[in-house]
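Participant: What shape does this take:
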Amino acid sequence: MTKFILRRLLLGALTLWVVTTLIFFGVALLPGDIATEMMGQAASPEVLTAFRQELGLDQPLWYRYLNWLGAVLQGDFGTSLANGREINALIGGRLWNTFQLAGAAAIIAVPLAMGLGIASALTQGSLLDRAVNFIALSLVSFPEFFIAYVLILIFSVELGWFPSLSQMPSDITLLELIKIILLPALTLTLAVQAHIMRMSRAALLGVLNSAYIEMAVLKGVRPRRIVLHHALPNALAPIINVVVLNMAWLIVGVVVVEVVFIYPGMGQLMVDSVQKRDLPVVQACSLAFAASYVVLNMTADILSTLANPRLQHQG
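Facilitator: Here you go, the predicted model:
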């Protein structure tokens, strides 16, 4: 198991390095001139040249990449071009806000989806099973921004229960935070719950159709004990995998939701930075999203392997 974890860590580090390389060169090769964008069309050629030299844009691309990579490995993401602030301080609070939103969505989505999946599996073919599957597939077919606007229309415009804009002052209370974060979290919940629900249903049905479950039924074991002590533990590996992967999506997929609700997270910061051509901030946000996804992906592999002893022998 130790060798398996080390292999996953090395593979994750390699993946993250490839992602950082693609991020840097992809952002650097974007069309347009950052100096002209920052200084304005009326700037003289001398001013533009001096600005490029100040940013190091006159140096070869490979040299800039090595300098950027070396600084990132030391935890230094540079300085924002838009406001001159240190990027580490700029993204710290935004990253925490994004984790708060993703965590709130996970707290709602995971128990709800697993509960519906288990109930659907235990009542296979019933009206409840058909209704849960129909609603889940209907919701997952809609894009996040559509779900967000429908929720805003119902709960903000018509009912007035929750704010449509997620403004978060520094002295916010816990109750105010819940009120502000609920609609964005509910949007993410409706977007991801179908995947978790259907995987929970499929994994549990696969185990319930096993021979040892039939033997337990014939011996008169209570249905609750069969599900909790025999079926569910053996169905955990794929369920854990899809839950953690959807948590990774919650973190990296919040961009659209944050933009709709003007939520002060990493997604909103990255969109604003793209509009301002603040490339160092765009690179830092992209790297933070990529690192979160890679770490959670490795976590999914490790947890699903720990939950299934057969995978440990195969690894």
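Participant: Every contact and neighbour count from this point should use C-alpha atoms.
Facilitator: OK.
Participant: For the spatially most central residue of the chain, which non-adjacent residue is spatially closest?
Facilitator: Closest to where the C-alpha atoms of the chain average out (C-alpha atoms, centre = their mean) is Ile251, at 2.1 Å. Closest residue in space to Ile251, ignoring its immediate chain neighbours: Ala102 at 5.6 Å, by C-alpha to C-alpha, 6 or more residues apart in numbering.
Participant: Surely that neighbour and Gly253 touch.
Facilitator: No. The criterion here is C-alpha atoms under 8 Å, and Ala102 misses it with Gly253 at 9.3 Å.
Participant: Pick out whichever of these two has more residues nearby.
Facilitator: Ala102 (24 against 17; other C-alpha atoms under 10 Å).
Participant: what about the residue nearest to Ile251, which helix or strand?
Facilitator: helix 87-122 (DSSP states H and E).
Participant: for Asn246, what are its contacts?
Facilitator: Counting by C-alpha atoms under 8 Å, 6 or more residues apart in numbering, Asn246 touches Val192, His195, Ile196.
Participant: Apply 10 Å and report the result again.
Facilitator: Asn246 sits next to 106, 109-110, 191-193, 195-196, 240, 252-253, 293, 296-297, 300 when contact means C-alpha atoms under 10 Å, 6 or more residues apart in numbering.
Participant: and if you look at Leu29?
Facilitator: Ile23, Leu61.
Participant: how about Gln74, what does it touch?
Facilitator: Trp68.
Participant: So it versus Phe25, what's the distance?
Facilitator: 20 Å (C-alpha to C-alpha, to the nearest Å).
Participant: do Glu54 as well
Facilitator: According to C-alpha to C-alpha, Glu54 stands 20 Å off from Phe25.
Participant: one more, for comparison:
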Amino acid sequence: MSSSQSRVRRPRSRLWPARSAGALLVLFAVSVLVFAATEAAPGDAATARLGPQAPADAVAALRDRLGLDRPAPLRYLDWFGHAVRGDFGASYASGRPVGEVIADRFGNSLVLGLAATAVLVPLAVGLGLWAGLRAGRRGDRLVSGTALGLAAVPEFVTGALLMAVFAAGLGWLPAVSLLGAGQGPLDEPSVLVLPVITLVSVCLAQNLRLVRAGVAEAARSPAVEAARLNGVPESRVALRYVLPAGLGPAVPMLARSVAYLLGGALVAESLFGYPGIAALLVDATAARDVPVVQAVALLGAAVAVAANLFADLAVPLLDPVQRRPR
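Facilitator: Model prediction:
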């Protein structure tokens, strides 16, 4: 291998460790911010559980039992040390291990997020590719205009309209996504339909437009023009040359959308009464259940950091120059 080739390859070989180290530092910073935010909130778990009229000695005893009277830095170190081992303590509200409380809801959010992702990614990529290859034509204007209209409608408005039409009006789907005891969303797939459509409608617009813009630019590149002049079939040009280059600008936004979907979509879960992780966060915040709030926030940050790390590592692989053998 020549020295010039070595200089080109070496930065790529260090991409994983460098980006992974950066992701871990981000998670550490997020853990500090999460702990500081819960500390800065008014009141604490003791007063929330006993009520504002509780005797001062009872509140003090509960604070001592929960360890709330210890200095904040010591409590952070103790919490973070256990969190990296997967131990987030016990819920103040129920006394159950936080991991069990989260597991009950995270599975529901994961199913909802995966279902929405399975619809979002093919739609955004497929429609973006189709519109980008027809940039400036009637089909492109129709798709881009529809995407712009979807982006202008708030998520709760979209969900409310879907509920009014398909649940209250036509009666085709349940208005709320409540699950019975011992049931999961896959036992009642109909409860996923309206939340999934709501989430996809919100995330589709930006992703579709980014894919469309990237494809339109890639379709005008010299490499694509050369492939067409050499008689390469148009379908192969689109899939082999245009799509990978066009996806590069859209991958970070797709990653953020997937992280949002998998991490629990607050508006959709609240609107449809879906028992997911975002709804758990709302309930825990209202109850001042600090261990659950901290764990859910850190879990959401971990999902977002992992998705962005994947995007950072995937973008260079989509670059034709980076993928070309050396």
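Participant: quick one on the thing from earlier: in terms of neighbours, single out the busier of Glu54 and Phe25 of structure 1.
Facilitator: When Glu54 of structure 1 and Phe25 are compared for neighbours, Phe25 comes out ahead with 14 against 10, by other C-alpha under 10 Å.
Participant: before we move on, the earlier item: going by neighbour count, which of the contacts of Asn246 of structure 1 comes out on top?
Facilitator: That'd be Ile196 among the contacts of Asn246 of structure 1, by other C-alpha under 10 Å, with 29 neighbours.
Participant: Enumerate every residue touching it.
Facilitator: Ile196 of structure 1 neighbours (C-alpha under 10 Å, 6+ apart): 109-117, 136, 202, 238-246.
Participant: which of the residues you listed count as buried?
Facilitator: Neighbour counting by 16 or more other C-alpha atoms under 10 Å classes 109-110, 113-117, 136, 202, 238-246 among these as buried.
Participant: Determine which residue in structure 1 is aligned with Ala37 of structure 2, please.
Facilitator: Correspondence of Ala37 of structure 2 to structure 1, assessed by TM-score structural alignment: Gly26.
Participant: Quick check: chain neighbours aside, which residue is closest to the aligned residue in structure 1 for Leu148 of structure 2?
Facilitator: Superposed on structure 1 with TM-score structural alignment, Leu148 of structure 2 falls opposite Leu137. Leaving out its chain neighbours, the residue that sits closest to Leu137 of structure 1 by C-alpha to C-alpha, 6+ apart is Ala194, at 6.4 Å.
Participant: I figured that neighbour was touching Leu188, is that so?
Facilitator: No. With contact defined as C-alpha atoms under 10 Å, Ala194 of structure 1 does not reach Leu188; the gap is 11.1 Å.
Participant: Can you work out which residues contact both of the two?
Facilitator: Residues touching both Ala194 of structure 1 and Leu188 by C-alpha under 10 Å, 6+ apart: Ala109.
Participant: Overlap of the contact sets of Ala102 and Gly253 of structure 1?
Facilitator: Leu188, Met247.
Participant: which residue ranges form the strands in structure 1?
Facilitator: Using DSSP state E, structure 1 contains no strands.
Participant: list the buried ones in stretch 33-50 of structure 1?
Facilitator: For stretch 33-50 of structure 1, by 16+ other C-alpha under 10 Å, it's Ile34, Ala35, Thr36, Met38, Leu48.
Participant: cool, stretch 272-280 of structure 2 as well?
Facilitator: Phe272, Gly273, Tyr274, Pro275, Gly276, Ile277, Ala278, Ala279, Leu280.
Participant: Apart from its neighbours in sequence, what residue is nearest the first one?
Facilitator: This points to Phe272 of structure 2. Nearest non-adjacent residue to Phe272 of structure 2, counting by C-alpha to C-alpha, 6+ apart: Val176, 4.6 Å away.
Participant: Look at the one you found and say how many residues are nearby.
Facilitator: 18.
Participant: What range does stretch 182-202 of structure 1 cover in structure 2?
Facilitator: The aligned range for stretch 182-202 of structure 1 is 193-213, by TM-score structural alignment.
Participant: how near is Leu66 of structure 1 to Gln74 of structure 1?
Facilitator: 12 Å.
Participant: same question but for Thr15 of structure 1, I mixed them up
Facilitator: For Thr15 of structure 1, the distance to Gln74 of structure 1 - C-alpha to C-alpha - is 19 Å.
Participant: cool, Val257 of structure 1 as well?
Facilitator: With C-alpha to C-alpha as the criterion, Val257 of structure 1 and Gln74 of structure 1 are 32 Å apart.
Participant: that older thread, how big is the offset of the helix holding Ala102 of structure 1 relative to structure 2?
Facilitator: Mean deviation of helix 87-122 of structure 1 relative to structure 2 after superposition (mean C-alpha distance after the TM-score superposition for structure 1): 1.0 Å.
Participant: so that helix matches what in structure 2?
Facilitator: Using TM-score structural alignment, helix 87-122 of structure 1 pairs with 98-133 in structure 2.
Participant: Tell me how far that stretch lies from the chain's centre.
Facilitator: 8 Å (C-alpha atoms, centre = their mean, to the nearest Å).
Participant: got it, and stretch 152-172 of structure 1?
Facilitator: 23 Å.
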